[in-house]
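*Asks:* My questions concern the predicted model and sequence given below.
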Amino acid sequence: MWWLLVTVAVALGYWLLIRPHRYWLRKGVKQGNPGFIFGDNWGTVLRKQSFADMVAMVYNVSPNTRYSGFYQFLLPTLLVKDPDLIKQITVKDFDHFVDHRSFIPGDSDPLWGRNLFALNGKKWREMRTAVSPAFTTTKMKHMFTLISQSGEHFIKYLSKNDENLITVEIKDIFTRITNDVIANTVFGVECDSLEDRTNEFYMMGKEATNFSSFWMALRFFGYICVPKLFKFLQITLFPKQVLDFFTNVVKNSIQSHNKHDFVRPDMIHFLLQARKNGLKQDETEPLQDTEFEINKNSENTKVDITDEDILSQAFIFFFAGFDGVASLMSFMSHELAVNPDIQTKLIQEVDANLEACKDKLTYEALLGMKYLDMVVSETLRKWPNSVAMDRICTKPYTIEAKYPDEKSVHLKEGDVISVPVFGLHRDPEYYPEPERFDPERFSDENKDNIKPYTYLPFGSGPRNCIGSRLALLEAKTLMFNVLSNFELVPVEKTQIPMVLSKKSMSMTAEKGFWLGLKRRSRA
């Protein structure tokens, strides 16, 4: 009898744990060699590979193919690599791929499950429209004033140190500045994280974005592997103290808005207005092409926005601003430090604009700085914050075969698509010498040579990053302030070449972003 039990156990094990990793082979799609249970995530789970390097690995598994298969644990995922197919899926046939993969149920973790990134279908469209007015040109000019003040405060803080060369872990400083900017513009809370280094807002933000933590990684992978179990056990992605803190901040902000009926142009104000008056696109701001599909049927639409929805939106923008912008600036600082010729050229542009503005940078002058824009664009090319983007098939869809060695791929509702941003950005076919930091790729003469849909730092289509304008504005303004007063130089602790950390799910430097701030003397 025992042999029958063994046979059943082996058959069951094959059906549950091995057969899923042959899914794409059965469909005639090329794939790599997924690891047992972990699939292509085995390196990230065992902390032998960064998530970005995993994306590059699966991108290069099957060269010269428009798409290939890989596995997120046991979940089959179609990796779409062809730029024309990426456009087809994310823009032209967007109605078949409206949603992101939502691995955390909305009622399991209110900080994550109800945010704009995780929302699906009609609820996502309504929330996107409610939040959009926060990113018009008028609002960006207001944000610019707040960001400039933070940048000036940063320089005053550093000026207290009379050393000619100040050694810093630059991401720590940038994170403190972005914390204060986002706390102000999203929650209406004023902080000074440079002087008050352990203020509660900063410490909670740091706890929420600590993706190198073992327990954060366990929660994250737990929701991917056994979401129903984690929901049953009431395990949230973020620690309880983080949830409680941001819940109280948002509740207090809502009470202040309602009690005093004042107009403060922060994120919570726009969401409260949408709840009160319905959705209405700002008529003074022209819609982008990708926004038209979202907003065309949204005029004067009443929408049910709960306090929990407001909490979730406010937190996701804080989350993105706290770590995302700080990471962009940190990678940019590193590249400028190890490429002094590029930094010299950028400093010349900074000085020229500072002189033209009579030592007071303006919004218009900042947007006109072409070389700064080129440097930021190349940083996002080489070090994109989002190394991959996903879509869920929401209606049956067929990718027709185009070449003799292809078979048509029939996708059903719920199938997962992934676009390997990091792989595309490092593909020598699109970017010769991809490891070289070269802002000239984005010059007026060269940027038209970049193949569309191979540069996707903020995603693609209607579900692109709604906060990209604010992120770019913040990074450029703060970097302008830095370079107008300091030169970025390598120090003994600077890691050259840069190596990505294998212990963090977010992209960061293995040994930190240690650099020197060398004082400049402008004539």
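*Replies:* Now that the structure is in, tell me what you want to look at.
*Asks:* CA only for contacts and neighbour counts going forward, please
*Replies:* Noted.
*Asks:* who's in contact with stretch 460-468?
*Replies:* Identification of contacts with stretch 460-468 by CA atoms under 8 Å, 6 or more residues apart in numbering yields 87, 90-91, 94, 98, 132, 135, 290-291, 293-294, 317, 453, 458-459.
*Asks:* ok, structure two:
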Amino acid sequence: MLHDQRNPAQNRALSSENGAQRLDAYVTHHIPLRYLEYGRCMGVIFQTWERAAAVRIDGPNGDASGWEVRGSDVQTDSDNRPLTTGEPIDVVDFYGIELPSITVPNITGNASYEAPLDEVAAQFSRTDKLVYLSSAAILGFAVWVVWTYIVRLFLLRRFYEKQGIRFVNKCYAVVGAEMRVSGLQTRNKSHDWLYTERPTDIYGTVRGFSLQLYSTSAEFCEELIAKTGFHVDRDTPALFSFGRLSPYALTFLPINKWRFRERKITLTKGMRDNRRLFDIVSRQAELALKRFKVTNGSGTTINIRELLNHWTRESSGEFIWGRSNIQRQLTVKDTNGELVSLPFMTALNQTFTELRFYASRFWNRVYFPLAALPLTKESRRLSYNIKILVKATEDMMRTPEKETVASLVQEFNDELGIETMMTRDDLVTATIAGLDTIKSSVMGTLFHLLEPENLHWRKQLLDEINELKQQPGDMFVKLSHAPKLNAFILETLRYEPPGSLINNAAVKDFDLSVKDTTYKIKSGTRIVTCIHALHQNEESWADRVDPNMSPLNVFDPSRFLDKTETIIKSYCFMPFGKGPRRCPGQGAGVMMVKVFIAAFLTNNFNCRMAVPENQTKDITWFNIYSKATFDIICDEGDRAPEKALHED
């Protein structure tokens, strides 16, 4: 019989009657109430909580048949069908879970059997503890998530709002601001456009699970840069996008660790060979223009993105690694997961671009580390390609070509005892810095240069370039003294900077004092210099540069003709950053843009621009996340653009 030691009066005997076996089973208190409640939630109705149907009974036939239930304690089954005395019963029907079973032997005559219900109770006790601990762990994790990512963000936001810091509208925790960012991306605008409204000089938002403050004035930016390495330091989401290619690069590391300063010096020294850079970039520009038939009167229609992709890959790759090294073929996976063979620089460029766009998807922006987790086929494919590229760079470092940036930086770092992985990642980052950033800068410059209202600038630039060619001396030196070309490129970088944020975070609590106001900044707060908003801040430019210059929402290169030095020192203009984190390849980047524009104008002055019909002026912006484009048609004589740009 089923025996309850705590209630012996309820023990019953099994007996044989006309060959049919009957069972009265009373199980009291052994089954935790929550199991019965679970059963009830499944639609099961019990007359009492303490009787029968609590343990599965395997009868003499090896299953639930052959036994009868005496009494009427269980009224219905899970289908709400009345149970009658003598009907076999299976507890799984009631609880929806497999309860411990007891096999009762085939009993004949008047023999009796006591089942070990204490063992059943012990098993339920263990299960009960497991459920309890699991529930407690899940509840604890949920409380931690709510506190860390919701309540804490709300309290931190209130802390800053009480100090007078305004926040972007609709930037609530998790998805608020990202909904607006998605809208910006569809218009080829980067998320920093959220902060160009500048209701205050420091502007807040909640992006996903992090609170961020954006400095939008020259005064704030200057103060933050002065505190870099002391109170604020690098904290960038890029670590989880293209940073997967080079996680130990200077770009992603704090200033006071990982031998940052020594490595930056060696990388800067390695990239100073302007003569070699000019020779490579100008030769590659001529080859690209010839390959794509960019010449006056050819009638060719040129896809500018395709042309610039080719030129930046070849130029940057040869400058850093050497001409032979970058020709090696790598077997990587394409977007369909198929193995394909590509040259090193093509594979690197494609992977770099795919990493950035994958990381900019909605949920990857909500929680940045998601982009680096192998949760999707695309992420796993990119991880595979990263391994191939890392191995290839390590192989190239073992066979460096002479006079390349790679050979020079390796030599300098080896003398200092800097680890190979740091050198490798610095070189990879230097390579990819010459890809999409340069491409978007050239596209923006060409776009403005080919607008009809800037035809006079196009003529002035060509005259200046031709005049420089007639003068003695090296062209790479003379290009640094081309004021009109320089002004046009710098205005492009001001109007739409390719990379528009300097991502940092507070490493400790500190006070930020600007304009007779002191803001208390909490450790862990991401505090970012918004270059785009800074370049549009009329108050800062009027105060520090010139109160009478043209509005900043107008493209006007003349503002740089006489005041270049003033602007650069003003902290109003910093397309390459400033201070200890300034881009070490700034000079090389500007040189690349100058060389290509000079070569393009010389070969194709009489050309016109064809913009896609569905690409209005409001969505024609060029930055590293933009997909805006245009074609160039090589015609004889001056003609208007094939499609005039218009407002939405």
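*Replies:* Sure thing, it's come through. What you see is a predicted model; the values in this text were computed from it and never measured.
*Asks:* circling back: drop anything exposed from the contacts of stretch 460-468 of structure 1.
*Replies:* Buried members of the contacts of stretch 460-468 of structure 1, scored by 16 or more other CA atoms under 10 Å, are 87, 90-91, 94, 98, 132, 135, 291, 293-294, 317, 453, 458-459.
*Asks:* Can you name the two of the contacts of stretch 460-468 of structure 1 that sit furthest apart?
*Replies:* Using CA to CA, the contacts of stretch 460-468 of structure 1 span at most 26.2 Å, a distance reached by Lys87 and Phe317.
*Asks:* Could you check stretch 224-241 of structure 1 and say which residues are buried?
*Replies:* The neighbour-count check on stretch 224-241 of structure 1 (16+ other CA under 10 Å) flags Ile224, Cys225, Pro227, Lys228, Phe230, Lys231, Ile235, Thr236, Leu237, Phe238 as buried.
*Asks:* Can you get me the start-to-end distance on that stretch?
*Replies:* In stretch 224-241 of structure 1, first residue to last residue: 23 Å (CA to CA, to the nearest Å).
*Asks:* ditto for stretch 271-289 of structure 1
*Replies:* Its first and final residues considered, stretch 271-289 of structure 1 spans 23 Å by CA to CA.
*Asks:* closest to Asp192 of structure 1 among the contacts of stretch 460-468 of structure 1?
*Replies:* Distance to Asp192 of structure 1, by CA to CA, is smallest for Phe317 among the contacts of stretch 460-468 of structure 1, at 19.0 Å.
*Asks:* Just say helix, strand or coil for the closest one.
*Replies:* Under DSSP: H, G, I helix; E, B strand; the rest coil, Phe317 of structure 1 falls in the helix class.
*Asks:* how far away is it from Lys171 of structure 1?
*Replies:* 19 Å.
*Asks:* and what of Pro20 of structure 1?
*Replies:* Note on Pro20 of structure 1: its distance to Lys171 of structure 1, by CA to CA, is 41 Å.
*Asks:* Neighbour count: the two, which is higher?
*Replies:* Under the criterion of other CA atoms under 10 Å, the comparison of Pro20 of structure 1 against Lys171 puts Lys171 first, with 24 against 17.
*Asks:* So what does that one match up with in structure 2?
*Replies:* In structure 2, the residue paired with Lys171 of structure 1 is Arg305, using TM-score structural alignment.
*Asks:* swap in Tyr371 of structure 1?
*Replies:* Using TM-score structural alignment as the criterion, Tyr371 of structure 1 maps onto Lys484 of structure 2.
*Asks:* how many other residues sit next to its match?
*Replies:* Neighbour count for Lys484 of structure 2, taken as other CA under 10 Å: 21.
*Asks:* likewise the one 5 residues further on?
*Replies:* Residues near Ile489 of structure 2, counting by other CA under 10 Å, number 24.
*Asks:* now swap in Thr103 of structure 2 and tell me
*Replies:* What Thr103 of structure 2 shows, counting by other CA under 10 Å, is a neighbour count of 14.
*Asks:* distance of it from Gln329 of structure 2?
*Replies:* 68 Å.
*Asks:* just Pro580 of structure 2 next, same as before
*Replies:* For Pro580 of structure 2, the distance to Gln329 of structure 2 equals 37 Å [CA to CA].
*Asks:* and what of Thr148 of structure 2?
*Replies:* Distance, Thr148 of structure 2 to Gln329 of structure 2, using CA to CA: 47 Å.
*Asks:* same check, this time on Tyr149 of structure 2
*Replies:* Distance of Tyr149 of structure 2 to Gln329 of structure 2, computed by CA to CA: 45 Å.
*Asks:* One more: Pro483 of structure 2?
*Replies:* Using CA to CA, Pro483 of structure 2 is found at 42 Å from Gln329 of structure 2.
*Asks:* what's the answer for Ala285 of structure 2, then?
*Replies:* Look at Ala285 of structure 2 and Gln329 of structure 2: by CA to CA, they are 23 Å apart.
*Asks:* His191 of structure 2 too?
*Replies:* Going from His191 of structure 2 to Gln329 of structure 2 by CA to CA gives 36 Å.
*Asks:* Asn454 of structure 2 too?
*Replies:* Counting by CA to CA, the gap between Asn454 of structure 2 and Gln329 of structure 2 amounts to 43 Å.
*Asks:* what do you get for Ala430 of structure 2?
*Replies:* Counting by CA to CA, the gap from Ala430 of structure 2 to Gln329 of structure 2 is 21 Å.
*Asks:* just Gln212 of structure 2 next, same as before
*Replies:* From Gln212 of structure 2 to Gln329 of structure 2 the distance is 42 Å (CA to CA).
*Asks:* which of those two has more neighbours?
*Replies:* Set side by side, Gln212 of structure 2 and Gln329 show more neighbours around Gln212, with 20 against 16, by other CA under 10 Å.
*Asks:* Tell me the secondary structure at the residue mapped onto that one from structure 1.
*Replies:* Matched to structure 1 by TM-score structural alignment, Gln212 of structure 2 sits across from Thr77. Classification of Thr77 of structure 1 using three-state DSSP returns strand.
*Asks:* Which residues are in contact with Thr77 of structure 1?
*Replies:* Gly69, Phe70, Tyr71, Asp415, Val416, Ile417, Ser418.
*Asks:* Surely the second one touches Ser62?
*Replies:* Pointing back at Phe70 of structure 1 there. No - Phe70 of structure 1 lies out of contact with Ser62 (CA atoms under 8 Å); the separation is 10.6 Å.
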